[in-house]
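Chemist: Just a sequence and a predicted model for now, questions to come.
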Amino acid sequence: MPLHLNRLTISHFRSHLHVSLEPDARPVVLFGPNGAGKTNLIEAVSLFSPGRGMRRASAQDMTRRPESLGWKVSGLVETPEGLQDIAFQSEQGTPRQVRINDKPTPQTRLGELVRLLWLLPSMDRLWIEGAEGRRRFLDRMTLSFFPNHGEASLTYEKAMRERNRLLKDQVRDPAWYKALEAQMARTGALIHSNRMDALERIADAQQQASTSFPAAQLDLIQTEGEMPVGEADLRTALEESRFRDIASGRTLVGPHRADLYGVFATKGVPAADSSTGEQKALLISLVLSNARALVDDFGAAPIVLLDEVAAHLDATRRAALYDEISALGAQAWMTGTGPELFTELGSRAQYFEVTETDKGTAVTKRGGL
């Protein structure tokens, strides 16, 4: 049974007062006018992956206004481990709580059960903006292969915040730093190893694929200086960098300083120098390659969220995208302003029209195209 949501229920989430959908394993098309709430629906789906969702929003930001009563998202998910009843809830801005089969559960368990990828319009400038966005993109790919990656990243960031506090306070006693740097070295080495392994899997998937989308050569580089990769090397680098870090008030060495460098493979042109259309095609190619690699690694294609992706593709590229999604067997949730953007999918997908009403948002299932 392919990985998919077969029920999604939303209450007081963003613009939605109450929505209940019962999709099957096929791709899901959400169409309707701008502002109707399509992206809010797929944001709800993104919560089934560890983290803060595709918008990285706080629990309070997700609540429907003006009521601000809190919100709930729940769903039945077919996974390789069987049917799972997963629910998320936040009461009046409190951190969201995760329950799986009615039992409180840490977010890390989500990464073991559900693999989820997304591509959003805000990511179109990924190659030409700051390194932080590219690291986040890489870490989402990495998390899809290694559920422990999120926990390692959180542990690393917590230790780094403590170290940065010492640096800003001009603390020079080495005893204050050793335990924090040991923790950063251990988790930082794991973060780097996971990232490099993920890039290797993506590269293999691209090489083996028959696809209409261009391949990207990816590499991990350090924004400044050399990149210490092993635990011992990173611990030594942190120790040697203390006085420089004290002068700057922050940690200047480690995996948080890495950057993802991409090249349009067939042309040998850096992704940042490629055309807007080529950059978009490279991102689509990477998401598809990530999905292919997960079929081998996880045993099922991931759930894929594609927000407004069809609007910037011509009919040929749209048809190629839909063919590849269908071949993967992925439940891809796609949004667009009108059903004509999905003509090439035909009966391979299921269609839901999203409209605004006096009482909020209505989501109505429509027949195939």
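Modeler: Arrived safely.

Chemist: When you work out contacts or count neighbours from here on, use the C-alpha atoms and nothing else.
Modeler: OK.

Chemist: What segments of the stretch 1-150 of the chain are helices?
Modeler: Along the stretch 1-150 of the chain, the segments classed as helices by DSSP state H, counting those that start in this stretch run 38-46, 108-113, 131-145, 148-168.

Chemist: buried ones in the third one?
Modeler: By neighbour count on 16 or more other CA atoms under 10 Å, the buried set for helix 131-145 is 131, 133-135, 137-145.

Chemist: Using a markdown table, lay out those residues together with distance to Asn290.
Modeler: Output for these, formatted as a markdown table (distance: CA to CA, whole Å):
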| residue | distance to Asn290 |
| --- | --- |
| Ala131 | 20 |
| Gly133 | 18 |
| Arg134 | 15 |
| Arg135 | 16 |
| Phe137 | 12 |
| Leu138 | 11 |
| Asp139 | 12 |
| Arg140 | 10 |
| Met141 | 7 |
| Thr142 | 9 |
| Leu143 | 11 |
| Ser144 | 8 |
| Phe145 | 9 |
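
Chemist: In those residues, find the pair that's most separated.
Modeler: Using CA to CA, the two most remote members of the buried residues of helix 131-145 are Ala131 and Phe145, lying 21.6 Å apart.

Chemist: doesn't Thr355 fall inside a strand?
Modeler: Yes - counting by DSSP: H, G, I helix; E, B strand; the rest coil, Thr355 is found in a strand.

Chemist: try it against this one:
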Amino acid sequence: MATALSCVDSNSHRFSSVTGPAIRKLSLSAFRNYKRLKLELSREPIVLTGENGAGKTNLIEAVSFLAPGRGIRKARLSEIDMVLEKNQEQVSGVIERRPASWAVSVDLESKNDRSVIGTGRDEKAAVVGSDKRIVRINGHQVKSHSILSNYLSISWLTPQMDRLFLDGPSQRRRFLDRLVFAFDPKHSSRVNSYTHALRERNSLIRSGSTDDAWYLALETKIAEMGVAVVAARRELVFRLIPSARRSFGPFPGAVLKISGDLECWLNTSSALEVEDRYKKALRLARKSRRREPLLIPGPHRSDLVVFHSINNMPANQCSTGEQKALLIAIMVSHANLRKIEFGEAPVMLLDEITAHLDSQRRDALFNVLGSLGSQIWMTGTDVSLFKALEPRAQFFRISDGAIC
């Protein structure tokens, strides 16, 4: 069983006591390059170091499955399975290796309780080539993954998100929806309902159907769900604005705006009025040539717009380091807001968090993370970049899917 290394540095950063949920034990089985792994943890920050490809990101990906959804990589469940040498079968004289279904289990400690949460790919479903994830709480299988949000909230930053301001609006919408979900677990189901109804309407149009009753039912659902999605996004952005725009140390603040037709309509009209206006727009678009989704209003056309608070430069025109700093500012503001409203900040998974940050920004980052009172997981290739955390943090060096 792995244990943490620590040493003393008088110039260290102080971390507040963790007030939110903390993972005290982590067990993996057949998870990517981890055949088996068991970690015992304190409530302090966790630093994972090692070469590229060692398995650092795989480890925090496993933790990310303690939240509803598909984890930090949004991978198919079958892609996570590790192929084990002993798990073989012979087919037509050829030895085939079958992947073992992955599993993750944690002991979670919160203020007044301790729970065992397990999740993984359903082995019975895997045998027939199906992707199904199961979740167990204290040994009992639950019907919906959404119950995980009752036990902890998880936020993450990965290197792939460094392109958030350069990629298309769809990436920023997904990012914003994940932030909303931390406050409103039903938001994800509304997004899914909206998307499904919109696709069904588009299929109906392409089929040449003239069933007005069917169209009306779908467009009513699209309007109800669409306005609810936009209102939730808009409300969260407004709540984040005051703290996100404030600079901390060398980190600039992020000025946030949300753009879109429905967002503008909500500035001057009630949600019910916007629903009616949206239904009329959908009906007019259907009867004209503007039938494609990109030509009609809705949350699928919204965008999160971000500016540098000091020079007012759009985020997509900022340097790589400034973009990373703006992204961190948003995530820290989000964590602080959750701490204010729920009494605890989310568990934070920060993959290669020190990349593109100079020493001044690293120090400022460690200080602000230390004030959150949440369990922080960080990864990096260079352990020296985390030296200031040594007295309080737990350090694990990873090599080829093992703690060394």
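Modeler: Okay, I see it. Since we're looking at a predicted model, the values are computed, not measured.

Chemist: quick one on the thing from earlier: now the helices of the stretch 1-150 of structure 1 in TSV, please, with extra columns for distance to Phe243 of structure 1.
Modeler: Compiled in TSV, these are given as follows (distance: least, CA to CA, whole Å):
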stretch	distance to Phe243 of structure 1
helix 38-46	42
helix 108-113	36
helix 131-145	25
helix 148-168	9
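
Chemist: Just say which of those is most tucked in.
Modeler: Comparing the helices of the stretch 1-150 of structure 1 by mean neighbour count (mean count of other CA atoms under 10 Å), helix 38-46 comes out on top with a mean of 23.

Chemist: and for that helix, what are the contacting residues?
Modeler: Residues outside helix 38-46 of structure 1 that contact it (CA atoms under 8 Å, 6 or more residues apart in numbering) are 8, 10, 13-16, 30-32, 53-55, 73, 116, 118, 305, 307, 333, 335, 354.

Chemist: among those, which are in strands?
Modeler: 8, 10, 13, 16, 30-31, 73, 116, 118, 305, 333, 335, 354 (DSSP state E).

Chemist: The longest helix seen in structure 2 against structure 1, how far on average?
Modeler: Ranked by residue count under DSSP state H, the longest helix found in structure 2 is helix 212-244. Compared with structure 1 after the fit, helix 212-244 of structure 2 shows a mean deviation of 1.6 Å (mean CA distance after the TM-score superposition for structure 1).

Chemist: Could I get the buried residue list for that helix?
Modeler: For helix 212-244 of structure 2, by 16+ other CA under 10 Å, it's 215, 218-234, 236-237, 240-241, 243-244.

Chemist: residues in structure 1 aligned with that helix?
Modeler: The alignment of helix 212-244 of structure 2 onto structure 1 (TM-score structural alignment) covers residues 174-206.

Chemist: coming back round to it: now the angle between helix 169-181 and the longest helix of structure 2, please.
Modeler: If you take axes from the mean of the first three to the mean of the last three CA atoms, to 10 degrees, helix 212-244 of structure 2 sits at 70 degrees to helix 169-181.

Chemist: how about the strands of the stretch 1-150 of structure 2, start to end?
Modeler: 22-31, 34-40, 46-49, 82-91, 94-100, 103-109, 114-121, 133-137, 140-141 (DSSP state E, counting those that start in this stretch).

Chemist: Could you tell me how many residues sit around Asn101 of structure 1?
Modeler: Neighbour count for Asn101 of structure 1, taken as other CA atoms under 10 Å: 12.

Chemist: I misspoke; the intended subject was Thr119 of structure 2.
Modeler: Thr119 of structure 2: 20 neighbours (other CA under 10 Å).
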